[in-house]
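# predicted coordinates and the sequence they were generated for:
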Amino acid sequence: MEPWILITIAAAFLQNLRSALQKHLQTSLGTRGASFVRFGYGFPIAVLYVIGLHFIGGYELPMPNPVFAFWAVIGGLAQIFATMLLVHLFSLRNFAVGTAYSKTEPVQAAIFGFLLLGERITTGAVGAIVVGVAGVMMISVARMPLTLANLLKALTGRTALIGIASGAVFGISAVAYRSASLSLGASNPVVAAAVTLACVTTFQTVFMLVWMFVQDRREIVDVIRSWRSSSLVGLAGVLGSACWFTAMTLQQVAYVRALGQIELVFTFIASFFLFHERVNRMEVAGCLLIVTGILLLLLG
């Protein structure tokens, strides 16, 4: 099995863990505060990771350049707003459905990858992605009668549009991160991904601290007070990001994000056992379609 596959599965698990922890924090910290902890408590670990690779692992670190800086800023800003949309979504729908809406990202990432990087994907991969997105659509209408009107309503309502927008902005951030990592020209993809992660999370932390300082300084105090639970979000977030960045340096974004839909399997487990949210048959069927799409992608 290729390394990027195992790395992506680990990234999906860690991302689901981070999202579950953020859902708990959203009620006490609000959308912005719960989104900030992902970056604010994660960037020191990302920086230590790079230092360890250099001084302990003996790896030479690549020097950032203007192209890297451009894509890192684009990716960093996109991820901030995508995260805020996703955290806000958790207050509108249950954890599983909220995450499902954002999982239209693989198709959007494929489009952005083609437009921005000129990346092409095979016909089989397109089919696998479509099957996975069909599963997401099934989950979105699982709580209502399956009719064309309800499907259109589910895909054009406020909740759906926020989720789809979250997926789109996550797609942009993923393509930007791959562009930033590749622009470093490092011979080792792990080192390139680590440097990208450290630079991006540091920028995101500074940006959001300034934003909260200007808008509502009490949010900063609340984030500090919640350091026990917030630090877990930061740890899960930075480890997950390290895996995502590495996988996307090794493989095209569309493939990585398509495989990353396995997160929904972890999501339904968390939804049922942690949040005690009911899951119906259609949601299970949608989950199975997503898994089928993943298997088709891997077999292809």
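Yep, it's here.
# CA only for contacts and neighbour counts going forward, please
OK.
# name the SS class of the residue lying closest to Asn94 once chain neighbours are set aside, please.
With sequence-adjacent residues excluded and distances taken as C-alpha to C-alpha, 6 or more residues apart in numbering, Asn94 is closest to Glu277, at 7.2 Å. Taking DSSP: H, G, I helix; E, B strand; the rest coil as the rule, one finds Glu277 in the coil state.
# A further structure is provided below for comparison with the first:
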Amino acid sequence: MGLWIPFTIFAAFMQSLRNAFQNKLSKEVSTAGVTLARFLYASPLAALYLWTLYQIEPAALPSVSSNFLITVVLASVSQIIATALMVKLFRLRNYAIGVGLAKSEAVIAATLGALFFAAPLSWLAWSGVTVGAIAIWLMSNTGSLKELSLKTVSLGLGSGLTFALTTLWVREASLMLDLPFPYSAAWVLLCVISTQTAILIAWLLFKEPATLNALWRRPKLTLTISLFSCLGSLGWFTAMSLETVALVKTLGQIEVLFTLFISARWFKEKLSQRDLLGLALIVLGAACVILA
């Protein structure tokens, strides 16, 4: 079994927990505040992880280029936008469906990889892309099958697109560092999270200073979100340093199953038959891409 597989499953589980707590915080704090909670305490945790790696087995320090820095900034900004869009999704529909719509990330990442990153897809993989698109359409419908919520679809696809771009740029950044496993992923993790934290704190100081106070008054919830976010990113970044984004993100669709369980047990939410069918099709589409 490839080492990227357990890292991906671990990342998917951590992300489902993080999303659950983000959903709770989104009812109390602004979108920008919920987005910052994901990164606020994650930088020290990422730094601690990197320091631990060097204590266990010393390695060379990275040689940082301007292309690396640009790629890190692009990934950082893209993930901030993706997270903000997902928080808006939470407020439009229930928790499980919001996450399900954002899971268009896997389909979009596979498509962008085929078009721009020299990773062509087989007929089975394209079948998975098609099935995933149908799933997103089903889950975005709030009424009959003839009705379509354009706002929900736009936010879902926008979140999926920016998450997909984030993962593609993160992998590119990892490959730019001539370091052994898992040091390259750990450096990218620290650089991306630190950049995101600086950007969001500066934005909130200028636009929403009261939101920083709101997060300060909720230390346990904010720290919990940062912890699960850091662990999830650690899993994603490490897996993507070992395998292509399309494979990692399609396997990562197992998060949908974790999300369903959390939605039912924690939030007591009920899904319609069409919602369940959409979630099942997402898993089926992911399986097609992996088998391809």
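That came in fine, so what should we check first? Note that the coordinates shown come from a computational prediction; the quantities given were computed from them, not determined experimentally.
# give me the TM-score for these two chains.
Put the two chains on top of each other and the TM-score (TM-score structural alignment, normalised by the length of structure 2) is 0.94; 292 aligned residues with a C-alpha RMSD of 1.7 Å.
# can you tell me how far the residue nearest to Asn94 of structure 1 sits from Pro64 of structure 1?
Look at Glu277 of structure 1 and Pro64 of structure 1: by C-alpha to C-alpha, to the nearest Å, they are 45 Å apart.
# wait, what's in contact with Arg218 of structure 1?
Listed by C-alpha atoms under 8 Å, 6 or more residues apart in numbering, the contact set of Arg218 of structure 1 is empty.
# now check structure 2 for the residue matching it.
Mapped onto structure 2 by TM-score structural alignment, Arg218 of structure 1 lines up with Ala210.
# so which helix or strand takes in its match?
helix 209-216 (DSSP states H and E).
# quick one: Gln15 of structure 2 and Gly235 touch, right?
No. Using C-alpha atoms under 8 Å, Gln15 of structure 2 makes no contact with Gly235, being 9.6 Å away.
# sorry, back to before: so how many other residues sit close to the equivalent of the residue nearest to Asn94 of structure 1 over in structure 2?
Under the alignment by TM-score structural alignment, Glu277 of structure 1 pairs with Glu269 in structure 2. Using other C-alpha atoms under 10 Å, Glu269 of structure 2 has 13 other residues around it.
# if I look at Glu269 of structure 2, how far off is Met240 of structure 2?
As judged by C-alpha to C-alpha, Glu269 of structure 2 and Met240 of structure 2 stand 33 Å apart.
# on that earlier part again, just checking, what packs against the very next helix or strand once past the helix holding Ala210 of structure 2?
Where DSSP H and E defines the elements, the next helix or strand beyond helix 209-216 of structure 2 is helix 219-242. When contacts are defined as 3 or more C-alpha pairs under 8 Å, 6 or more residues apart in numbering; DSSP states H and E, helix 219-242 of structure 2 packs onto helix 4-25, helix 31-37, helix 42-56, helix 150-176, helix 183-207, helix 245-251.
# adding mean neighbour count and distance to Trp216 of structure 2, write those out as JSON lines.
Formatted as JSON lines, those follow (neighbours: other C-alpha atoms under 10 Å; distance: least, C-alpha to C-alpha, whole Å):
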{"stretch": "helix 4-25", "mean neighbour count": "22", "distance to Trp216 of structure 2": "13"}
{"stretch": "helix 31-37", "mean neighbour count": "25", "distance to Trp216 of structure 2": "10"}
{"stretch": "helix 42-56", "mean neighbour count": "16", "distance to Trp216 of structure 2": "15"}
{"stretch": "helix 150-176", "mean neighbour count": "23", "distance to Trp216 of structure 2": "27"}
{"stretch": "helix 183-207", "mean neighbour count": "20", "distance to Trp216 of structure 2": "13"}
{"stretch": "helix 245-251", "mean neighbour count": "26", "distance to Trp216 of structure 2": "33"}
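# how close does Ser229 of structure 2 get to Thr244 of structure 2?
Counting by C-alpha to C-alpha, the gap from Ser229 of structure 2 to Thr244 of structure 2 is 21 Å.
# neighbour count: those two, which is higher?
The neighbour count for Ser229 of structure 2 versus Thr244, taken as other C-alpha under 10 Å, is higher for Ser229 (26 against 18).
# that one -> structure 1?
By TM-score structural alignment, Ser229 of structure 2 lines up with Gly237.
# tell me, what's touching Gln15 and Gly235 of structure 2 both at once?
Residues touching both Gln15 of structure 2 and Gly235 (C-alpha under 8 Å, 6+ apart): none.
# what residues does the regular element (helix or strand) spanning Phe272 of structure 1 touch?
Using DSSP H and E, Phe272 of structure 1 maps to helix 263-273. Helix 263-273 of structure 1 is contacted from outside by 9, 12-13, 15-16, 20, 94-96, 99-100, 277-279, 287, 290-291, using C-alpha under 8 Å, 6+ apart.
# would you mind listing the buried residues in it?
Across helix 263-273 of structure 1, burial judged by 16 or more other C-alpha atoms under 10 Å covers 263-271.
# from these, pick the one nearest Phe112 of structure 1.
Glu263 (21.3 Å; C-alpha to C-alpha).
# how about that closest one, what's its partner in structure 2?
Per TM-score structural alignment, Glu263 of structure 1 is aligned with Glu255.
# coming back round to it: post-alignment, the helix holding Ala210 of structure 2 versus structure 1, mean distance?
Once fitted to structure 1, helix 209-216 of structure 2 is off its aligned match by 1.5 Å on average (mean C-alpha distance after the TM-score superposition for structure 1).
# distance between that helix and the chain's centre?
Counting by C-alpha atoms, centre = their mean, to the nearest Å, helix 209-216 of structure 2 is centred 24 Å from the centre of its parent chain.
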